[in-house]
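In: Let's see this in three dimensions:
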Amino acid sequence: MGWKKYFLLVLITLSLTISGFFGHNFLHNSPGTTTVAQATSNSCDSVGDGHSFYSLGQYHQAVNCYQKLLDTYKKNNNREGEADTLTYLGSTYRHLGEYSQAIDSFQQSLAINREIKNPQIKANALMGLGGVYHRQENYQQAIDYQQQALAIYRKIPDTYKEAECLTRLGDVHHRLAKYEQAIDYHQQSLNIYTNIGNSDGEAYALTGLGNAFWGLRRYKEAETALHKAITIRENIRRDVERDDGKVSIFERQALTYYLLQLVLAEQNKLQKALEISELGRNRALLEILFQRINEKPKEAMTLPSLTVEEIQQIARQQNATLVEYSVLFDKFLHMWVIPPQGEIKFRSFYLPNHLPKDISLKKLVEVSRQSIGVRGLTNDNPTSQADKSSTHLQQLHQLLIKPIAEFLPQDEQQRVIFIPHQELFLVPFVALQDDKYKYLIEKHTILTAPSIQTLSLTQKRKQTKNNPNASVPPSGASALVVGNPTMPKQKVRQELKPLDSLPGAEIEAKKIAKMLNTTPLIGDQATESVIVQKMASAKVIHLATHGLLDSINAIDSPGAIALAPSSKDDGFLTTSEIMEHFGLPEKSPLQAELVVLSACNTGRGDIKGEGVVGLSRSFIAANVPTVVVSLWKVPDDDTVKLMTDFYTNIYKNKFDKAKAMREAMLSMVKDNNGNHNPEAWAAFTVVGKAE
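Out: Below is the predicted model:
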């Protein structure tokens, strides 16, 4: 595969990444630690509340919690509480990459401990310092502190912390390419975790062993260790009850799946690597769908993994070519092409060799999106901006499409379903350009999906096979259309201002409602409580309003839809609320066959190991087979035209949803009355099923 010359470099990178991976275990399973499944409130009344935020990866909230507790301990002159909490603060700061504050917290804890002489707290602070120095690549100091901590844990004795310390020592020796010593430490750690019955620790140690075996090119042993780790991780996640807990746990588990993909690829087990790629996607979402299909919403069930044969069968059922991407440790890109008929094809390469100098894949995606948006928001030097946009879109095409172009269907009417990964979820695949400046949507009918198994598990609709209009969703009273609600007064976004009214969305809603033979809900009529009630029975849902992201708006949810507030609610319908109303397996799912989120950024969210945790995921969990979302804000006039054409293609021309969107986009690109700028049409993505 041409990777050998980069082998040592990548192993070092992996070691550093997995250091943080193991380091997250600092609080887990310690006596008295609140588990992920118990993290149900935003209170900060005890150290357990801080641990809950930490367990969910909500580090800033954890810092606030620990700081509040620290102030209380200082006020009450509780020196032991101070020293203990400072170690938790140090660990949390380390996860935030704030290393100087982490070191300061651990050193303060050690200073207090010279008075109180608590060996447990001292060892925790020493191990924490070792973790920080490891991340700073000061390996000898990392080893020294870990060895000091190890000696204390053995003296106490604290076998759990001894095992964790051994795992950390194994990782730092791996970082130094001392793989045999790394194996020895990880094996000692594994023996202890097995003896004390700590499954989570076993999985960490096995992952460390797999990584070290890979470093020695002992691929069979690496594969065995990593498979064992994944089996344990699947069992652990199955027993977690809450959806956000499952998402958080997989964020720490995902690296095991990524590493096994590389190990399998090195042995040319490319189809097995595809199975692992699928196994490492959307596990929490898939479990919800699986429980609902089997009508056992409150029962922990083992989600079956897909075999290559089943993946090929799904491609046939979807009558589509599936393209699955996997971005591994920011260094490797794997691509599988699964046609409805024929052999699975695989391509891969080492990313730094195929990207512009000093730019990462994440950065290329970011600048590509910015160039599209900049060109549409300013008239300054439009030719220059257009050139920049085309250049970036061509670079992404060169990277993501050209290596597999020969395996894609030649018939532009045949569907291609892209299954992105990591930052590729933000790529406007429809707008990628080849070297002749031809957009991908001109060559193919395109959809996306969070995983192949999602396509399989989304509930099938009962439609007559011989009905030529089977793919056309219902209209009339069963359609819910919302536009320009009276916006909540809460100040949001970076400007901390209330949301602006959307007169263009109102025009859009009225036009769509007329096409669907229904009455739109506008202004004060479109309250959150009313919309939630009507969503339950609607067959088609179209929401033309603001979409918000937590990273920008501080709404305490990965995404939200702005609706009119009332005495019963705040007007923000969040992803969490959609899950609570319709998405959890014990809830009655939505009946909608199509949900269109005609708002900015509705296709975005928190990108995690689970996938994109945002609005689209919530609606898929609520059993909606097709969701249309946007990747950025689209000008009002363009949205109105695109959406009008989209629904016309569905209801008048009887196209399936993927073809309907394709034709609507092509009308923007090719018609004289359309806006050719990708900003005007490429944001929208059809997620899920075409029919």
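In: hey, let's count contacts and neighbours off CA atoms from now on
Out: Fine.
In: looking at the chain, which residue ends up farthest from its center?
Out: Distance from the C-alpha centroid of the chain peaks at E115, with 45.4 Å (CA atoms, centre = their mean).
In: That one should be in a strand, yeah?
Out: No: counting by DSSP: H, G, I helix; E, B strand; the rest coil, E115 falls outside a strand, being helix.
In: contact partners of the helix or strand where E278 lies?
Out: Secondary structure from DSSP states H and E places E278 in helix 270-279. Residues from elsewhere that reach helix 270-279 (CA atoms under 8 Å, 6 or more residues apart in numbering): 257-258, 260-262, 264-265, 305-308, 326, 336, 344, 346, 451-453.
In: for the biggest strand by length in the chain, packing partners?
Out: Looking across the chain with DSSP state E, the single longest strand is strand 320-328. Packed against strand 320-328, as judged by 3 or more CA pairs under 8 Å, 6 or more residues apart in numbering; DSSP states H and E, are the following elements: strand 332-338, strand 415-419.
In: Check those strands for me and report the most buried one.
Out: strand 415-419 (a mean of 24; mean count of other CA atoms under 10 Å).
In: how far does stretch 615-630 sit from the chain's center?
Out: Remark: stretch 615-630 is offset 14 Å from the chain centroid, using CA atoms, centre = their mean, to the nearest Å.
In: how about the strands in the stretch 551-691 of the chain?
Out: In the stretch 551-691 of the chain, the strands defined using DSSP state E, counting those that start in this stretch lie at 560-562, 572-574, 594-597, 605-608, 611-614, 626-630, 684-688.
In: One more, please, to line up against the first structure:
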Amino acid sequence: MFSFNDIHIIMNVRLYLLALVLLVFAGLLPQTIHAQPAGDGMRVGRDENGTINNAMYFKDGEPLYHWIQKKKSTRFNGDWPVEKTLGYLNTELGVSLDISMETSLCLERIGDYFLETHKDFKTTEKFYLATTHLLEKLENRPRSGYMYFFLGNLYQNWNKPKDAETWYRKSAEIYKELPASYSGSYALILKAIFTSYLQAGKKTEAVYYIEKYLELGIPDSNNPDERMGLLAYLGDGYWDTGRKQEALDAYMETLPLIEAKLGITAKEYQEVVYTLASRLYKDDFKDEAIPLYSNLLDLNPVHLNDNMYLDVYGSLLEYYLEKFNFRMLTHVAGKMAPFISKFKNTNKEFYVGQAELFSTLFQYDGKYDLAEQYMLECIQLKRELYSETDPRVGSSLIDLGIIYMQMYNPDQALSVAEEGMNILRKGTGIPEQATLNYLVIQGMSQVYNHDYKAAETTYKEILQKSPRGGLAEFDYAVTLGTLATIYWYLKDYSLAENTYSEAIKIAEKTGITSLREFANMMGNLSMVYARAGNLTEALKWNASAIAKYREIQNELHPDFLSQKINRCMYLEETGAIAESVSGAVECNETIVSMVDQNLLYWSENEMESYLNIHITRFFDYLHSNYLRNCVSNPQLAGKAYNNQLFLKGLLLKSSGKFQQAVAGANDTILSALTEQQRNIHAELEKLYTLPADQRETDPEKLEQEFSGLQKQIKQRISRLAEKGSLNSNLLMNEEIPFTRVRNVLAPGEAAIEFMSFKYFHNCVETDTVYYCALVLNKESEWPEMIFLTTGNQLEELLGKHPDEIYNPENSGLYEKIWKPIEKSLKDIETVFYSPSGLLNRIAFAAIPNENGQVLSQQYKLTCLGSTRNLSDSYSSVQGQSGMIYGGIDYNTDTITLKKLARPYSIDKQAPTIKNEISRSLRGAAWDYLPGSRSEVREISRIMSEGNMLPKTLLEQEATEESLKAMNGNSASVIHIASHGFSFPATDLYDFRRSQMAGSGHQAYTNAENPLMRSGLLFAGANHAWAKGRSPSGAEDGILTAYELANLDLSATSLMVLSACETGLGDIKGSEGVFGLQRSIFMAGIKSAIVSLWEVPDFETMELMTLFYENLMKVRNPETAFQLSQQEMRTRYYDQPSLWAGFVFIR
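Out: Have a look, this model is predicted:
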């Protein structure tokens, strides 16, 4: 029931009636009573105006009620006519009562006497009725109404409710019809009546009189304190009589008054809101109750006990689940999470159930990071409550696999799902839902791997095993929709259309249409129509999908963005260019926001998958659109340029920012997490150097643990930022507009962002990769977007020896990638460029033009990871120290290696685990490089003469340990003259790898991780590479890019890798080259010189000697490199392979 506790308005009825007698009747009830002199007969009291206000008949000095009681003169009927009643009393008592106002007052007082003195309701009734009849005879309506009220009160106290209501109603009707001068009296009568009822707990009886009282609108009823009480009681009365809508209106008017008086944090307010919400919810006024419950939840109602709080929570969940409103469900879950968390230690089983629920809700809302977090907690607690092999753990692991699949991490999804199934297979049986979820993971993994026929088979099996009816029917429709998507990928568009249509019909019949999956079915069907050229139907279904997404308020999900981008395609195809372009720009902004948000929580592997599966494709369409329309909309080239600044090296930038945040946090929890991460990385280094058949631990498990720690670190940093303990700007990916690059350019300078993307044509994503240039100079209002060539044409050009590619008579590269932009470089002398895709393999300095000159003769060329780096200051090498490696003895024996390893403190090295497990048949060997010995001795001399302090490590002393010992305290310049290696992905043919087949080099040549397929060799490397076993107690002499990336070499301004192919690696979209080049920047080094092909020993020594001579003169490595390359070009002009193989990158 609705209770107000301390804010009741009811006063004591007896006191109130006394006040009424004294105040109510102007002209009838005086301010002062003047008594008549003593004597027998009628004594009359008058006010100061002479108006009668009291009377009593006296006989023999005693009041008449004395004689009535003494003689028992009450044997008359209250219903008698007044003349008969007076006749009886006059005869019985020997008095002379007449029909007058005085007699009415006398009879009333006699009735009061018997009521107050003897509680004699029956006798009081007779005299009150006689008084009433007399007043009616006198036609004194005000006094009659007054007596009607007292009769009603008498019957109420006598427990005669019907009689009471009759007289109360007659009293109210009398005063309602009196002139306006009696309105105050009418209000007080009404108030007295409902107060009397309320005091007796009869709220329903009070309703009529409260209504009439409030209708008067007099000042008292507008008093907030009184009004809120009256409205509350009115609401209760309505509710109890079934007038629930009127009750609701009264309650809703009451709440703001209570809030204004007490405040929303008051205990009374929160209890009132809770009581009202519970009443409404239980009586099927759920739509009205939910806002009240939601307000309570937003208030964090500390005054509610746990049961109340859980009732609020449960009601909200039930309501929104019925509506399939997962956005609000996740909102409720998020608000309740702090409260629910207290049960984690006190009631683990309850918390496990809530954690599972939270995980499911956040999945539906696309908040996969939170879904994963709660599912991991659930699994951990189940292991504690039950056992590691309990079937409940197995089912939850499969559920976790579903989450990883939604996070675009199919490998991890399959791994944890298989772990879960292994647990279930050992039990008494596999739950049906677990089987279905496992099949879904398998099927989606097959889709990710483009094995669509296998996926078709899997999804048909899922449909066959899926239950039907109820909620399961919608799941069936969703599965059918996925099968339709598989038909789309199989290019069976007719079957895809029919299957989507069937899925939509099934979903509609269930009534469950407020979920993202339903919107996707409609949006995907639109794609089928677009493919068939039916753009009218395509736009219709696309509009339905977009409207549904907006309805369910899930507009930041990638699937919604897909539908918006599809709409841009359809509009462009219909010729609605302006609307298409506007939509594309809007989508562009949304994509950037989505990526920024996920960077804060997802691991690097998850982000990489997310970028590859969704974000890259989104940008592919946008850039296709921009290319087609940039002439008439030049601002689109600016958008494209901004995208390149945002995307290139995105994960590398993000990783660097988080490392900075960790370093500056001074937080013990972060320190512990990063230490765990370093240890796992070190163990992975060990495992990855072993052939797969010799690994005792599955590296995939460690990779998952590593990713989990990454996310914990990010979550911890985010929490510290929220608390103000850390600058939140450190976490955000700074979005640099092209205007900032333009502003740092000087006259005569230009910046070129090369870009590559899969081209979209006529609503269809093609397999053709387009290469474009975005050219910007000081005077540009907008960059120019210029088409260059395609990926197939580039691959054809690059599949030759460097001397043929860069032959002065071969202008193929020039025609494809430079001539189209040359007209935009008028009066330009300096070009800062950032390559993309296959352009990372091109030595731009050596590209010959149609006149036989090379580009480095026309321009001063500077290669950048991104032209955004121009906004960072860069000039000279900072510091005076140098570490130089060369003349390395790759055959150093193990005893010497262990001896040389001792001086390097393990504390100074990055965590690593020595590999002591044998490797099979390492038959290949690395030859000594005599030129590298001469090279480093000459460099050491040049540095010394240039006032730098070089340390040169030759032959046996050039150990891997010595490099790792610089972790956290590295030299200003690190120069390594050695062998380098870079093997392509295993699905690409490589001659060297084919020659090494079966010799045990698979740990490097066939590694999945591209950072393991690139590296440098140090002392003793042949022992591990060729002899099949690395030395116990020492590093193996093979520094992989994976290991280099884990070092802190941030004090180093320049690393020179004077070795073969150190600039190569796997090219991964906007992240660039995954190999030594990437690892250099991951280690924090500012700039690097790396090679694009196999470089000869002697000519490399020449170039490096020239470079350091120039560096000591100009102190700027970029300028020194350009001068040195110019000189080498002069010496070997017709042999580009001898002078153009190295590039300087910053």
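In: Minimum distance to R281 of structure 1: which of the strands of the stretch 551-691 of structure 1 has it?
Out: Closest to R281 of structure 1 of these is strand 611-614 (CA to CA; 6.5 Å).
In: what about that closest one, distance to the chain center?
Out: So, by CA atoms, centre = their mean, the centroid of strand 611-614 of structure 1 is 4 Å from its chain's centroid.
In: how near is the residue nearest the centre of structure 2 to D559 of structure 2?
Out: In structure 2, the residue lying closest to the centroid (CA atoms, centre = their mean) is K367, at 5.3 Å. Per CA to CA, to the nearest Å, K367 of structure 2 is found 13 Å from D559 of structure 2.
In: circling back: check the mean deviation of the helix holding E278 of structure 1 from structure 2.
Out: Here the mean offset of helix 270-279 of structure 1 against structure 2 after fitting is 2.9 Å, by mean CA distance after the TM-score superposition for structure 1.
In: Quick one: average offset of the stretch of helix or strand E419 of structure 2 belongs to versus structure 1, please.
Out: Applying DSSP H and E as the criterion places E419 of structure 2 in helix 410-425. Compared with structure 1 after the fit, helix 410-425 of structure 2 shows a mean deviation of 6.1 Å (mean CA distance after the TM-score superposition for structure 1).
In: All the helices of the stretch 201-350 of structure 2, in order from the start?
Out: Secondary structure of the stretch 201-350 of structure 2 (DSSP state H, counting those that start in this stretch): helices at 203-216, 224-240, 244-262, 267-282, 286-299, 306-323, 326-341, 343-346, 348-364.
In: Tabulate the ones you listed (JSON lines), appending distance to G1072 of structure 2 and mean neighbour count.
Out: Formatted as JSON lines, the helices of the stretch 201-350 of structure 2 follow (distance: least, CA to CA, whole Å; neighbours: other CA atoms under 10 Å):
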{"stretch": "helix 203-216", "distance to G1072 of structure 2": "76", "mean neighbour count": "19"}
{"stretch": "helix 224-240", "distance to G1072 of structure 2": "68", "mean neighbour count": "22"}
{"stretch": "helix 244-262", "distance to G1072 of structure 2": "60", "mean neighbour count": "17"}
{"stretch": "helix 267-282", "distance to G1072 of structure 2": "57", "mean neighbour count": "20"}
{"stretch": "helix 286-299", "distance to G1072 of structure 2": "46", "mean neighbour count": "18"}
{"stretch": "helix 306-323", "distance to G1072 of structure 2": "45", "mean neighbour count": "16"}
{"stretch": "helix 326-341", "distance to G1072 of structure 2": "37", "mean neighbour count": "19"}
{"stretch": "helix 343-346", "distance to G1072 of structure 2": "45", "mean neighbour count": "13"}
{"stretch": "helix 348-364", "distance to G1072 of structure 2": "32", "mean neighbour count": "20"}
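In: could the ones you listed be laid out in a markdown table, adding distance to Y890 of structure 2?
Out: Output for these, formatted as a markdown table (distance: least, CA to CA, whole Å):
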| stretch | distance to Y890 of structure 2 |
| --- | --- |
| helix 203-216 | 99 |
| helix 224-240 | 91 |
| helix 244-262 | 82 |
| helix 267-282 | 78 |
| helix 286-299 | 68 |
| helix 306-323 | 67 |
| helix 326-341 | 58 |
| helix 343-346 | 57 |
| helix 348-364 | 53 |
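In: Tell me which of those lies nearest to R550 of structure 2.
Out: helix 326-341 (11.3 Å).
In: Near the residue nearest to A182 of structure 1 when sequence neighbours are not counted, how many other residues are there?
Out: If the residues on either side of it in the chain are set aside, A182 of structure 1 comes closest to G170, at 4.0 Å by CA to CA, 6 or more residues apart in numbering. Using other CA atoms under 10 Å, G170 of structure 1 has 30 other residues around it.
In: Please apply the same query to the one 3 residues further on.
Out: One way to gauge burial is a neighbour count; for H173 of structure 1, by other CA under 10 Å, it gives 22.
In: pretty sure K633 of structure 1 contacts T602?
Out: No: checked against CA atoms under 8 Å, the pair K633 of structure 1 and T602 is beyond contact range at 9.2 Å.
In: okay, those two: which has more neighbours?
Out: Between K633 of structure 1 and T602, counted using other CA under 10 Å, the more crowded position is T602 (28 against 19).
In: So what does the more buried one match up with in structure 2?
Out: Structural alignment (TM-score structural alignment) places T602 of structure 1 against T1062 in structure 2.
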